[in-house]
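In: just to be clear, the model below is a prediction. Sequence and coordinates:
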Amino acid sequence: MQMSDFCIIGKNINMYLVDDEDAGFIFELRSDVVKNKFLNKIDNDIKKQREWIRLYKKREKNKKEFYFTIRNKNNEKLGLVRLYDFIDDSFCWGSFIIKHGVAFYISIEVVMNVYEFAFYNLGFNASHFDVRKDNDRVVAFHKKFGAKIIKEDVDNFYFNISKQEYEIAKEKYKKYL
């Protein structure tokens, strides 16, 4: 992974910071009833999506949040992922959604690139995130990856993973970098 003008360059994907031009793609993907099942709902109004991006860009400028479009090497938009809720030396990531038909390994590569960027470029030492309990495949992946459930509520599992735990997983998944 390399950084180039705030583009994360991966093996099979590049991750670009979201801008206003991405509003239609974000709106379309986030409005997909199958794909958004495990995400917070959005307003059914593209103007509100554009306004959200405008406010997000202020948080990005202050390095409080980073929202990426995930693209293949032909620059086709494949999905979205966001880093936010920076608390001390821990970051949260989520809003992760990939289009239908995208190869499974792209999701793993995104996860790896998120951790690489946050741990080695931003200097975080841990990550905290939540996953809907009924999102079985994603819960299983994070457990297998080494993340620990630290609490739960009716709807969600809350995970933590340290930089050291990531480095162990990185050995196992390094072919995706």
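Out: Looks like it came in fine. Residues are numbered from 1 along each chain as shown.

In: when you work out contacts or count neighbours from here on, use the C-alpha atoms and nothing else.
Out: Fine.

In: and stretch 16-31, which residues are buried?
Out: For stretch 16-31, the buried set under the neighbour-count rule, 16 or more other CA atoms under 10 Å, comprises Tyr16, Leu17, Val18, Asp22, Ala23, Ile26, Phe27, Leu29, Arg30, Ser31.

In: between these, which sits nearest Gly123?
Out: Compare each of those with Gly123 using CA to CA and the shortest gap goes to Leu17, at 18.7 Å.

In: put this next to the first one:
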Amino acid sequence: MEIKGELINLKSVEISNAEFILKLRQNKELNQFISSTSVNLEDQKKWIENYLKRELDKKELYFIVKNKENQSCGTVRIYNIDSEKKECTWGSFMLDKNRPNGASYEVIKLSLNYAFEILRIEKILLDVRKENKKAIHIYEKSGFKKYAEDNLNYYYQKIKEEK
């Protein structure tokens, strides 16, 4: 699957993306606010294989963000998809230096629009580390509202707007 934007495209993850994802998750500038992962490429490939099964069950979507030169420049996920409750979790959002200016907002716009319009989700949840000020700013500017917090995270939600 591919979702096309003006600045970037979102493409469904494939096993061949494992090396890029591993490099992204090991980037010290990008990984300070995410959970750690195995540094083993085969573990990453196996994780993607298992993810692809969850995708078939319509429980999760994982996208590689590509710039218009078709270079991979990030990731984003829609997961914990609950079609009965009409909600999901949004995250695993990271962009590297190959991203164009404005890519953050377009990734959010394209992926949330897909969740609301195609998946028929009515509430999108996310959690963000309290120290991740840049992400918090982007999420709040994108319409997410804080509804809870704990020692480590703020919890945000975005409700589908009525048309």
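Out: Thanks, I have the structure now. This structure is a prediction, so every number in the text was calculated from the model and none was measured.

In: let me see the TM-score of these two.
Out: Comparison of the two superposed chains (TM-score structural alignment, normalised by the length of structure 2) gives a TM-score of 0.94, and 161 aligned residues with a CA RMSD of 1.4 Å.

In: related to what we said a few turns ago, now, which of the buried residues of stretch 16-31 of structure 1 lie within helices?
Out: Ala23, Ile26, Phe27, Leu29, Arg30 (DSSP state H).

In: okay if I get those residues as CSV plus distance to Asn125 of structure 1?
Out: Rendered in CSV, the data for these read as follows (distance: CA to CA, whole Å):
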residue, distance to Asn125 of structure 1
Ala23, 32
Ile26, 29
Phe27, 32
Leu29, 31
Arg30, 30
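
In: buried ones in stretch 53-65 of structure 2?
Out: Applying a neighbour-count criterion of 16+ other CA under 10 Å, the buried positions in stretch 53-65 of structure 2 are Glu55, Lys59, Glu60, Leu61, Tyr62, Phe63, Ile64, Val65.

In: just stretch 69-82 of structure 2 next, same as before
Out: Taking 16+ other CA under 10 Å as the basis for neighbour counts, the residues of stretch 69-82 of structure 2 that come out buried are Ser72, Cys73, Gly74, Thr75, Val76, Arg77, Ile78, Tyr79, Asn80, Ile81.

In: report the distance from the longest helix along structure 1 to the chain centre.
Out: Counting by DSSP H, the longest helix found in structure 1 is helix 46-61. Relative to the centre of its chain, helix 46-61 of structure 1 is centred 17 Å away, using CA atoms, centre = their mean, to the nearest Å.

In: mind listing what the alignment partner in structure 2 of Lys148 of structure 1 touches?
Out: With TM-score structural alignment as the criterion, Lys148 of structure 1 lines up with Lys145 in structure 2. Listed by CA atoms under 8 Å, 6 or more residues apart in numbering, the contact partners of Lys145 of structure 2 are Tyr156, Gln157, Lys158.

In: identify the residue of structure 1 aligned to Asn70 of structure 2.
Out: Across the two structures, Asn70 of structure 2 finds its equivalent in Asn75 of structure 1, going by TM-score structural alignment.

In: quick check: closest non-adjacent residue to its match.
Out: Leaving aside its sequence neighbours, Asn75 of structure 1 sits nearest to Asn14 (CA to CA, 6 or more residues apart in numbering; 7.9 Å).

In: many thanks, have a good one.
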